[in-house]
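# predicted model and sequence below, questions to follow.
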Amino acid sequence: MIYDVYCFLKNEANGRSDTQIKERTAEATKTSLCTVRRIVKEAEQSEFLTVFRTPGKKHARSKPVTGIDNFDQGVIKRCIHNFHLTNNEIPTVTKLLTKLRSDINYQGSERSLRRILKDLGFKWKATENNRKVLIEKTSIRLQRIKYLEAIQKYRHEGRPIIYTDESYVHASHTSSKAWTDGSKKGLKKPISKGQRVVMVHAGSEAGFIPNGLLMFKSGAKTGDYHDDMNYENYSKWLTSQLIPNLPPRSVVVVDNASYHNTQYNLAPNSNSKKCDMQAWLTEKGISFDPTMYKPQLYELIKTNKENLKNYNIDRLLAQHNHSVLRLPPYHPDLNPIEMAWAAIKGYVSSKNVAWNVTRVMELVKQKVDAMGSSEWQKLCSKVRSIEDDYCKSDHVVDQLTDQLVIQVGDSDSSSSSDWEVFDDDEPGPSTSTNPSTNPRTSTSFADFEGFTPLSDSD
């Protein structure tokens, strides 16, 4: 609007200088002269006069460092676990930051890395000299161990392992760089991301499941593609596209998205009727005394309900003699289709010059059709090697934590002090500066009594 007023006054200049026109524009629009100068300069430098930067406007976007995608999360997790194998020690933030910068060109700060580690399920525990070392939550380690045992059992039985996942790609998804001679001619990336295309598919060592690709335009206005996918849409895809094309006795691997975990026959809550509590316990074969009060009955329900959950998709697949296996939380690196999505998006970015939804869908379909069994076998082989690394690192973690950690227990609760991280080079809150009395002075792992560096075979 300010620029339109400037142009109007300029057309009726009547001998006024450009400075005078800008002053009159500022007076007419009740803005500062500096603002008018900035807007006019921006318009003169822009090839498209109708496009202006909006000062102060907040756009929904992911954080540049901590808002990393699932694939990068998996890379960081593997880097942490491989640190145990390659360095024979538990990493501190300082050591881990150095390794991530050299291995994967991580650009974030220590503060950002701490936030990412917390989101990935890692926490800090005190050692004998009150220093903090990086330990994965026991509950997450347990779920991963159970998952690895289950998938190895299914493979031993010869059952096909089918990996499923959902992802998305924007209509403007293209390479961020291109050759240019410095002029304004050539390929220009759109300012807007455009409409989002949601993708759902499944694959195994034999390749993508035939006729399993589902693509549709996003209808959600939030930044989360999970808002487009719900249990209703997901169950339709299961029944119409996935189940009819699955090999016999398949094991379908899914992540922990909410629509994968919708339940039927929910356990009663503390406000349920007493008769409903008794009926649920009876149905599940859990003995109870008829004279028990509601709080006592609910205590029984709480003790048993975690192991007696009934999921809708499990029942749906079981009706066709298939099983469901859920990935442990924060472990997209155990799903080869995540790497397949990365390859598909890379193909789209290299070919997308039209920046419309129809063309993006065509490019996704082209890459999916081109990815055969040989490429999928490589992806699955890579995931198997990652599984082996986790198994090896779990043995190393057990040995190291036995020697280092004294704050043990099954509780995964963390207070605010759990996240006051002190690295090798950072003194803690103690006021003492004498190394002999300050428990937070730099100490090598060799200073721990009984510590012996592990060999590669260990």
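Noted; the coordinates are in hand.
# use CA for all of it now, contacts and neighbours both
Fine.
# mind listing what's buried along the helix or strand that E44 is a member of?
Per DSSP states H and E: E44 is located in helix 33-45. Buried residues in helix 33-45, counting neighbours by 16 or more other C-alpha atoms under 10 Å, are found at 36-37, 39-40, 42-43.
# show me where the protein has its helices.
2-11, 18-29, 33-45, 70-87, 93-104, 110-119, 138-156, 231-237, 274-283, 294-305, 312-318, 336-351, 357-370, 373-404 (DSSP state H).
# I'd like those as CSV, with distance to G203 appended.
CSV is the format used below for these (distance: least, C-alpha to C-alpha, whole Å):
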stretch, distance to G203
helix 2-11, 55
helix 18-29, 60
helix 33-45, 49
helix 70-87, 17
helix 93-104, 27
helix 110-119, 28
helix 138-156, 15
helix 231-237, 14
helix 274-283, 37
helix 294-305, 32
helix 312-318, 16
helix 336-351, 7
helix 357-370, 10
helix 373-404, 8
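# what about M292, how many residues nearby?
12 (other C-alpha atoms under 10 Å).
# likewise the one 3 residues further on?
Close neighbours of P295, defined as other C-alpha under 10 Å, add up to 12.
# is it true that it touches N269?
No - contact between P295 and N269 fails when scored by C-alpha atoms under 8 Å: they sit 10.4 Å apart.
# next, the one to line up against it:
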Amino acid sequence: MFHDETWVNIGEEKRSIWIDNRGRGRLRKTGGKDIRLAILAMLDANGFHLPSVEIFDCSKDHSMTSMHFIEWVKKTAFRLREDREPTENSKSAKRSMRKHEIIEWLDDHKVEFDSTLRKPELFQLASDNKPRKEYKVDIVAQEFNVQILRLPRHCSLNPVEIAWAGLKEYIRKNNTSFSLTDVRQLASEFIAGFDDKAAQGTMHYAEKVETTYKKADEFVENAVEPHLIDDISDTEIDKLSDISDDRSE
């Protein structure tokens, strides 16, 4: 099953001008974006998993918090999106860290090292000992014996994102009252009517996009990268960074 969240506001409408079948219409307005609905749900080949659907009021500055999401995890017990908040102990050392910060990281993670090592060597040691990432949502999901699989961060590779695009288009075509109640109703109508054919269509589309990306990667790897010339190697960059750190200490 696939998961993601989206939002719609009461001002969702066609891009320029619209007229309904009763002759009513207006030019597009920009108002209404402060009041919106957040929507999250699961999708499989049969359509949306209706028990997992949640629609709630929110503002443009607040849609989904980690606590709200974790509570949703507990209620649905199905595969969920990454909350992108790793636990403190699972954070890895970064190349952008200063030398003393890498040393602190090694100390905090009880990794033995030679104090005479330079920054590139210390960073390599930290990389070799980086902990396995743990996410709060994984810990919660384990209570339900659920395994979470994470997609690459690209909307075209997630069928739910494709479905959300259809949902927003449906609301824009049918939103004539611009009330939160009616927008909620339109969202519910779209989700309930999203059948197996529509769901499988989003998955086939995502698969086609994935194939396109793979072909592009293969082309770059075989036809482009062999002809690239690096003026500065990674080793030289590390040395320059190390010299900069030494001068600032």
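That came through, no problem. Predicted model, so just to flag it, every value in this text is computed and none were measured.
# give me the TM-score for this pair.
Once superposed, chain against chain, the TM-score is 0.73 (TM-score structural alignment, normalised by the length of the second structure); 222 aligned residues with a C-alpha RMSD of 3.5 Å.
# gap between the residue nearest in space to the middle of the second structure and A199 of the second structure?
Nearest to the mean C-alpha position of the second structure, by C-alpha atoms, centre = their mean, lies R153 at 5.5 Å. Distance, R153 of the second structure to A199 of the second structure, by C-alpha to C-alpha, to the nearest Å: 20 Å.
# same check on S115 of the second structure?
For S115 of the second structure, the distance to A199 of the second structure - C-alpha to C-alpha - is 57 Å.
# show me what contacts K193 of the first structure?
170-173 (C-alpha atoms under 8 Å, 6 or more residues apart in numbering).
# longest strand in the second structure, please.
strand 47-59 (DSSP state E).
# re earlier: angle of the helix holding E44 of the first structure against helix 18-29?
120 degrees (axes from the mean of the first three to the mean of the last three C-alpha atoms, to 10 degrees).
# okay, and helix 33-45 of the first structure goes to which residues in the second structure?
Residues of the second structure aligning with helix 33-45 of the first structure are absent, taking TM-score structural alignment as the criterion.
# helices and strands around that helix, which ones?
helix 2-11, helix 18-29 (3 or more C-alpha pairs under 8 Å, 6 or more residues apart in numbering; DSSP states H and E).
# out of those helices, flag the one nearest E232 of the first structure.
Of all those, helix 2-11 sits nearest to E232 of the first structure, with 48.9 Å by C-alpha to C-alpha.
# buried sites along the closest one?
2-3, 5-7, 9-10.
# and stretch 111-119 of the second structure, what's buried?
Neighbour-count burial for stretch 111-119 of the second structure flags K119 (criterion: 16+ other C-alpha under 10 Å).
# next one: stretch 138-146 of the first structure
Of the residues in stretch 138-146 of the first structure, those buried (16+ other C-alpha under 10 Å) are 138, 140-141, 144-145.
# where does that stretch end up in the second structure?
By TM-score structural alignment, stretch 138-146 of the first structure lines up with nothing in the second structure.
# that stretch: how far from the chain's middle?
18 Å (C-alpha atoms, centre = their mean, to the nearest Å).
# and for stretch 254-270 of the first structure?
Taking mean C-alpha positions (C-alpha atoms, centre = their mean), stretch 254-270 of the first structure and its chain are 21 Å apart.
# burial of T6 of the second structure, as a residue count?
By other C-alpha under 10 Å, neighbour count at T6 of the second structure equals 18.
# quick check: closest non-adjacent residue to the counterpart of it in the first structure.
In the first structure, the residue matched to T6 of the second structure (TM-score structural alignment) is S167. Distances taken as C-alpha to C-alpha, 6 or more residues apart in numbering put M199 closest to S167 of the first structure, at 5.2 Å, once the chain neighbours are dropped.
# surely that neighbour meets G212?
No - M199 of the first structure sits out of contact with G212 when judged by C-alpha under 8 Å, with a separation of 10.3 Å.
# quickly list what's touching both of the two.
With C-alpha under 8 Å, 6+ apart as the test, M199 of the first structure and G212 reach no residue in common.
# aligned to C58 of the second structure, what sits in the first structure?
Aligned against the first structure - with TM-score structural alignment as the criterion - C58 of the second structure pairs with S218.
# give me the nearest residue to that match, chain neighbours excluded.
Counting by C-alpha to C-alpha, 6+ apart, the residue nearest S218 of the first structure is R196, at 5.2 Å.
# try H3 of the second structure
Leaving aside its sequence neighbours, H3 of the second structure sits nearest to M42 (C-alpha to C-alpha, 6+ apart; 4.7 Å).
# circling back: now for the buried residues of helix 2-11 of the first structure: which two are most distant?
Using C-alpha to C-alpha, the two most remote members of those are I2 and K10, lying 12.3 Å apart.
# which residue in the first structure aligns with T211 of the second structure?
So, by TM-score structural alignment, T211 of the second structure is matched to D388.
# what's the neighbour count on its match?
13.
# from R144 of the first structure, how far out is it?
Distance from D388 of the first structure to R144 of the first structure, by C-alpha to C-alpha: 12 Å.
# surely K345 of the first structure is in contact with V169?
Yes - if you go by C-alpha under 8 Å, K345 of the first structure and V169 touch, sitting 7.0 Å apart.
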